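Enquirer: Could you look at this predicted model? Sequence included:
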Amino acid sequence: MAHSDRPNPETITLENGNLAATPDQVIAAIEALNFEQETKVHEPLFTVEQSKKVTFDKPGAKTKNLFLRNKKGRMVLLVVEQDCMIELKELRDKLELTGGHLSFASTERLGQYLGVVPGSVSPLALINDHSNSVQVFIEKALIEQGWIYMHPCRNTHTTRMRCDDLLTLLESWDHPAGIIEF
């Protein structure tokens, strides 16, 4: 599957002019807080269906990550279990968001605020949102699984870490997660 329409993740420039974080920088940020993590390098994964083919030896939730925006430019990162079906109108109402309907954010906006390309979205990309423009919501059922698998800013890597540690990491990046139940 060719993805020549995607920018090179190594050259993405954030809204503040800095280059986006690399997997090594994300892992270093996790380890700086003494959180346990394991990272596996693999072929690029662009879809949930492709990621289902990659197996891991240890338990943990696999995710679907949706980067959304409304007409007023409010941005939301929704993190749910990989098979969860989402109706955007119902989600907007559930989150009590004002400012119009939710739709998928553009590739340009994804790079500017999260520093990633499509297929690499995860809560770990919030390391790049220095202006705190993106609000994150995580499905309660994921948190209850104890461990979670996510891309550390590249879809060629998957990192496993404790869900509680992820929540603490996001708080340290000024992105406290809202917990949502479906």
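Expert: Sure thing, it's come through. Residues are numbered from 1 along each chain as shown.

Enquirer: rest of the way, CA atoms for contacts and neighbours
Expert: OK.

Enquirer: what's the most centrally placed residue in the chain in contact with, if anything?
Expert: Centrality entry for the chain: nearest residue to the mean C-alpha point is Ser122, 1.4 Å, by CA atoms, centre = their mean. Applying CA atoms under 8 Å, 6 or more residues apart in numbering, we find Ser122 in contact with 65, 79, 150-153.

Enquirer: How are the strands of the protein distributed by residue range?
Expert: Ranges of strands in the chain, per DSSP state E, are 37-41, 61-69, 75-81, 103-104, 134-139, 147-150, 157-162, 178-180.

Enquirer: what helices or strands is the first one leaning on?
Expert: Here strand 37-41 is seen to pack against helix 23-32, strand 157-162 when contacts are counted using 3 or more CA pairs under 8 Å, 6 or more residues apart in numbering; DSSP states H and E.

Enquirer: mind checking which of the strands of the chain is nearest Val26?
Expert: Closest approach to Val26 among the strands of the chain (CA to CA): strand 157-162, 9.7 Å.

Enquirer: residues near Lys53, how many?
Expert: 9 (other CA atoms under 10 Å).

Enquirer: Against Ile138, how distant is it?
Expert: 23 Å (CA to CA, to the nearest Å).

Enquirer: what's the answer for Leu97, then?
Expert: Going from Leu97 to Ile138 by CA to CA gives 16 Å.

Enquirer: The structure to be compared is supplied as follows:
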Amino acid sequence: MGHTKEQLLSLLQEHEIEFSQHEHPVVLTVEAQAKYVGHMNGALTKNLFLKDKKQRFYIVSALAETKVDLKVLSQRLGLGKGGLRMAPEEALTEIIQVPLGCVTPFSLVNESARNVSLLLDQRLKTQEYYFFHPLSNDMSIALNLHDLDKFLNSIGKLPAYVDLEADPTVGKDQPPDLAGLVPSGATVLPDPPENKASSQGHEKIPVSVNSKPTVVTAVKSFDAPERRNHVLLRIRR
């Protein structure tokens, strides 16, 4: 089970990381968050949870106004065009263990997220303070660059600040400039649990049709009492 908001706040205090906390209703977007903390001294951030084709995961944390082109970023990481896409919702709960709308660098505090790569917007360095959700989107906490780096170092993550709006040429003589930020290993999501209470039972029966090996899936249908013993044969060759 992942860290709770309370555990994270206690951890920050334990490491003497300074922050201010601001409670508000649950928000799912930067625009909604701005209604409650946008008037305060601090920059709003957007946080993207991404994956590549090899099941490697990334968090991109940027100022709200920074333009992040996933095609360009994919090429800069050496993944080719279209190499990055939004991670599926199940990865939120299995990998970084936070609800929808709660992705931030703080998500990396969970052990299950140890292989997730973090790309920080270089423009964060221009701000005195910025806001992130502390694993829960009913609160925002503000901290400065020094304390963000201090938190990342405390969990063994080396901060990597990137110009996310840059579009350098990538080619034979110009290798991807961000290739070093690609995670070294893939993360495998567990298979979803089987629903033993399913209304259908499946049984594979080996048979032979025209002397060719065939697998038949027998599906017992329980849609209506009068069809309880009916068996449908689906033949795959």
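Expert: Yep, that arrived. These numbers were taken from a predicted model, which means no experiment stands behind them.

Enquirer: Now Ile141 of structure 2. Nearest residue, chain neighbours left out?
Expert: Gln21 (4.3 Å; CA to CA, 6 or more residues apart in numbering).

Enquirer: burial measure for that neighbour, as a count.
Expert: 15.

Enquirer: now do Val207 of structure 2
Expert: Counted with other CA under 10 Å, Val207 of structure 2 comes out at 12.

Enquirer: Leu148 of structure 2 now?
Expert: A total of 21 residues lie near Leu148 of structure 2 under the criterion other CA under 10 Å.

Enquirer: hmm, back to that, show me the contacts for the aligned residue in structure 1 for the residue nearest to Ile141 of structure 2.
Expert: Under the alignment by TM-score structural alignment, Gln21 of structure 2 pairs with Thr39 in structure 1. Taking CA under 8 Å, 6+ apart as the contact definition, Thr39 of structure 1 lies against 157-160.

Enquirer: Turn the residues you listed into CSV, columns for distance to Glu43 of structure 1 and neighbour count.
Expert: Shown next, in CSV, are the contacts of Thr39 of structure 1 (distance: CA to CA, whole Å; neighbours: other CA atoms under 10 Å):
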residue, distance to Glu43 of structure 1, neighbour count
His157, 8, 18
Thr158, 10, 24
Thr159, 14, 18
Arg160, 17, 23
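
Enquirer: Who has more neighbours out of Leu97 and Ile138 of structure 1?
Expert: Ile138 (21 against 14).

Enquirer: wait, isn't the more buried one in contact with Ile180?
Expert: Yes - Ile138 of structure 1 is in contact with Ile180 according to CA atoms under 8 Å; the separation is 6.0 Å.

Enquirer: still on that earlier bit, can you tell me which of the helices and strands packed on strand 37-41 of structure 1 is packed in deepest?
Expert: strand 157-162 (a mean of 20; mean count of other CA atoms under 10 Å).

Enquirer: In structure 2, point out the residues matching that one.
Expert: By TM-score structural alignment, strand 157-162 of structure 1 lines up with residues 139-144 in structure 2.

Enquirer: can you list the residues that contact stretch 39-54 of structure 2?
Expert: Stretch 39-54 of structure 2 is touched from outside by 30, 34, 38, 57-64, 79, 83-87, 103-104, 127-132, 142, 186, with contacts defined as CA under 8 Å, 6+ apart.

Enquirer: Of the residues you listed, just the buried ones, PyMOL syntax please.
Expert: This is the PyMOL syntax for the buried subset of the contacts of stretch 39-54 of structure 2, where burial follows 16 or more other CA atoms under 10 Å:
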select buried, resi 57+58+59+60+61+62+63+79+83+84+85+87+103+104+129+130+131+132+142
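
Enquirer: Figure out how far stretch 87-96 of structure 1 is from the centre of its chain.
Expert: Stretch 87-96 of structure 1 sits 19 Å away from the centroid of its parent chain (CA atoms, centre = their mean, to the nearest Å).
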